[in-house]
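Chemist: Got a predicted model here, sequence first, then my questions.
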Amino acid sequence: MSDKLIDAANAVRARAYAPYSDFQVGAALRSVEGHVHVGCNVENVAYPEGTCAEAGAIAAMIAAGDTRIAEIAVIANASAPVPPCGGCRQKIAEFAAGDVVVTMATTSGATLSMTVAQLLPGRFDAGHMDVAGGAT
């Protein structure tokens, strides 16, 4: 299924809004329900205010009513496969089990696949928010 996701990610990557960096990124994920959701990076002149492709695909998934990621692909116009940034790794981990495969690809055909657990070992999750004796 990752070839279909890479194709979908590449199609949306071409629509990325990246006038400042010219670093276009596309992401496509398949939810456990079998639906494909896509996102692309959207830059902003106030640089930290941009949105990553992975975050856009996750937002599209949630907006469509799906809640869990079964597989995700990310593609960039780079010389080597680019992993999701730290914030996106945490976002992916919020909606994906540790064994979910993340395929990173380039527009020239290189790929690298890793699991969510490999990308984000020791991930922070809701269990870390439990406090002894209840809320503080």
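Modeler: Everything's here; your move. Computed from a predicted model, the values in this text were never measured in an experiment. Numbers count the residues shown, from 1 in each chain.
Chemist: Going by C-alpha atoms from here, please, whenever you check contacts or count neighbours.
Modeler: Noted.
Chemist: Need the single longest strand in the chain, by residues.
Modeler: The longest strand of the chain (DSSP state E) is strand 96-106.
Chemist: Included below, for side-by-side comparison, is a second structure:
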Amino acid sequence: MSNISKETEELLIKYSLEAKETSYSPYSNFRVGAALLTKDGTWFKGCNIENASYGGAICAERTAYCKAISEGHKEFVALAVSSDQDEIVSPCGICRQFISEFGPGTLPVYLVTAKGAHKLITLSELLPLSFALEQGQKFLMK
């Protein structure tokens, strides 16, 4: 499924676990961390950041992607998402759609437990039949 090396996989997991340590989650107490690897080998970490106005909160995955994109990176190799849970937690719907904007569908996504156990899936498995840029452009052209 993935051509990610064991070393890179271990770093993805490690960095996602590290990222959740900086989570700002005083309302839910639900810490999430994300690690994102770009095509050129640059790493970005993200954590969830909550707000008293709940709609103003941002998830760890989007934090990592926004940091990367704001630095000019738009091609990604892998993503890992971790929490404090003993079972895997997957990205929310908004994050799934956000991640799919920057594909590809074959992007390896590691879902990581608090102790580092993980499940590997692809972006297409995470969000099958996603609404993509090309579809949106077709609607705008009509």
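Modeler: Cool, the structure landed. If you're wondering where the values come from, they're calculated on a predicted model, not measured in any experiment.
Chemist: Can you calculate the TM-score here?
Modeler: Remark: TM-score between the superposed chains equals 0.93 [TM-score structural alignment, normalised by the length of the first structure]; 135 aligned residues with a C-alpha RMSD of 1.4 Å.
Chemist: so the longest strand of the first structure matches what in the second structure?
Modeler: Structural correspondence for strand 96-106 of the first structure: residues 103-113 of the second structure, per TM-score structural alignment.
Chemist: Could you look up the SS state of the spatially most central residue of the second structure?
Modeler: When C-alpha atoms, centre = their mean is applied to the second structure, the residue found nearest the centroid is E61 (3.5 Å). Of the three states, E61 of the second structure takes helix under DSSP: H, G, I helix; E, B strand; the rest coil.
Chemist: Grab the nearest non-local neighbour of the corresponding residue of the first structure for it.
Modeler: Matched by TM-score structural alignment, E61 of the second structure corresponds to E54 in the first structure. Closest residue in space to E54 of the first structure, ignoring its immediate chain neighbours: A27 at 5.4 Å, by C-alpha to C-alpha, 6 or more residues apart in numbering.
Chemist: Tell me the secondary structure of the one you found, please.
Modeler: strand.
Chemist: wait, what's in contact with it?
Modeler: Contacts for A27 of the first structure (C-alpha atoms under 8 Å, 6 or more residues apart in numbering) come out as 6, 8-10, 12-13, 38-40, 53-54, 56-57, 72-75.
Chemist: where's it relative to A8 of the first structure, distance?
Modeler: 8 Å (C-alpha to C-alpha, to the nearest Å).
Chemist: what sits in contact with each of those two?
Modeler: V38.
Chemist: what ranges do the strands span in the first structure?
Modeler: 25-31, 36-40, 69-76, 96-106, 111-115.
Chemist: How about residues contacting the third one?
Modeler: The contact list for strand 69-76 of the first structure, computed with C-alpha under 8 Å, 6+ apart, reads 2, 5-6, 9-10, 13, 23-32, 53-54, 81-84, 92, 95-97, 100-107.
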